[in-house]
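*Asks:* I'd like to go over a predicted model; first the sequence, then the structure.
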Amino acid sequence: MSYEKMRVFCMFDLPVDTPEKRRAYRVFRKGLIENGFTMIQYSVYQRIVPNRRSGKKYEEIIKKFIPSNGDVRIIYISEKQYNDMKILVGSKSKQEEIVGSNKMVVI
């Protein structure tokens, strides 16, 4: 079996218009964090796994605490694809200093 690092991305859009839905959002987000996911953008979390089969484990874990309403998507990206990512921003910002790589393109 070949071990190729993968990134599991969890992207979600959950309603927060009532106290119950806000609580479900917090429980879902906390569940992601407790399972090693980190936020890379609002409502976009990622985790590194050794291979796709290992990533499927987290897919099953997420299914256990997903809210009954809302939209959650899971995508697997190889480490090579992730490293090819470009970050586009409209103008210089503090984020540009944080990233500190040549991947950022300021337009």
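*Replies:* Noted; the coordinates are in hand.
*Asks:* C-alpha only now, for contacts and for neighbours.
*Replies:* Will do.
*Asks:* name the nearest residue to the residue positioned nearest the centre of the chain, ignoring sequence neighbours.
*Replies:* Geometric centre of the chain, nearest residue: Y45, 1.9 Å, by CA atoms, centre = their mean. Residue nearest to Y45 in three dimensions, not counting chain neighbours: M39, with 4.3 Å by CA to CA, 6 or more residues apart in numbering.
*Asks:* what helix or strand is that neighbour on?
*Replies:* Element membership of M39 [criterion: DSSP states H and E] is strand 38-41.
*Asks:* for that strand, name the packing helices and strands.
*Replies:* strand 44-49 (3 or more CA pairs under 8 Å, 6 or more residues apart in numbering; DSSP states H and E).
*Asks:* elements contacting the strand it packs on?
*Replies:* So strand 44-49, by 3+ CA pairs under 8 Å, 6+ apart, packs with strand 6-13, strand 38-41.
*Asks:* presented hereafter is structure B, for comparison with structure A:
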Amino acid sequence: MKGRFMRVMVLFDLPVETAEERRAYTGFRKQLIRKGFVMMQESVYTKIVQNPPAARAVISHIRSVSPKEGLIQVLVITEKQYAGMELIIGHVQKEIIDTNEKLVIL
């Protein structure tokens, strides 16, 4: 069966007023990066997954590493929907890997 590539988008707004909150924010962000998420813009990270079960596994991991306070939202969309995103202002960052190939050689 052919894989249905999807994007898992994590959008978050976490408090950073105390040292403990800053540590929680940094730890959460590092966990996203370790799991293969790429920053799309500040506090918005995306990851390509192969199918809905893989997306559910990623969401489960996000739940397990989430800080106790703040706002974390997850949106799963198809790669076709993601490709239809319209850029209104700004520019696309060239250093971000944006491919659905399984092997990327840098």
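*Replies:* Perfect, I can see it now. Being a predicted model, the structure only gives us computed values, none of them experimental.
*Asks:* TM-score of the superposition?
*Replies:* In this superposition the chains share a TM-score of 0.83, using TM-score structural alignment, normalised by the length of structure 2; 95 aligned residues with a CA RMSD of 1.8 Å.
*Asks:* quick one, which of the helices and strands packed on strand 44-49 of structure 1 is nearest to V105 of structure 1?
*Replies:* strand 38-41 (17.1 Å; CA to CA).
*Asks:* you'd agree K21 of structure 1 is in a strand?
*Replies:* No - the assignment for K21 of structure 1 by DSSP: H, G, I helix; E, B strand; the rest coil gives helix, which leaves it out of any strand.
*Asks:* tell me who's in contact with it.
*Replies:* L14, P15 (CA atoms under 8 Å, 6 or more residues apart in numbering).
*Asks:* one more: the one 4 residues further on?
*Replies:* Contact analysis of Y25 of structure 1 by CA under 8 Å, 6+ apart lists L14, P15, V16, P67.
*Asks:* tell me the secondary structure at it.
*Replies:* At Y25 of structure 1 the chain is in helix, as set by three-state DSSP.
*Asks:* what about it, distance to E59 of structure 1?
*Replies:* For Y25 of structure 1, the distance to E59 of structure 1 equals 17 Å [CA to CA, to the nearest Å].
*Asks:* look up how far E97 of structure 1 lies from R53 of structure 1.
*Replies:* Counting by CA to CA - R53 of structure 1 and E97 of structure 1 are separated by 35 Å.
*Asks:* I66 of structure 1 contacts F28, doesn't it?
*Replies:* Yes - assessed by CA atoms under 8 Å, I66 of structure 1 is found in contact with F28 at 6.1 Å.
*Asks:* farthest-separated two in the contacts of Y25 of structure 1?
*Replies:* Farthest pair in the contacts of Y25 of structure 1, by CA to CA: V16 and P67, 11.3 Å.
*Asks:* neighbour count winner among these two?
*Replies:* P67 (18 against 14; other CA atoms under 10 Å).
*Asks:* skip the chain neighbours and tell me the closest residue to that one.
*Replies:* Per CA to CA, 6+ apart, closest to P67 of structure 1 is A24, 6.0 Å.
*Asks:* and that neighbour, how many neighbours does it have?
*Replies:* Neighbours of A24 of structure 1 using other CA under 10 Å come to 20.
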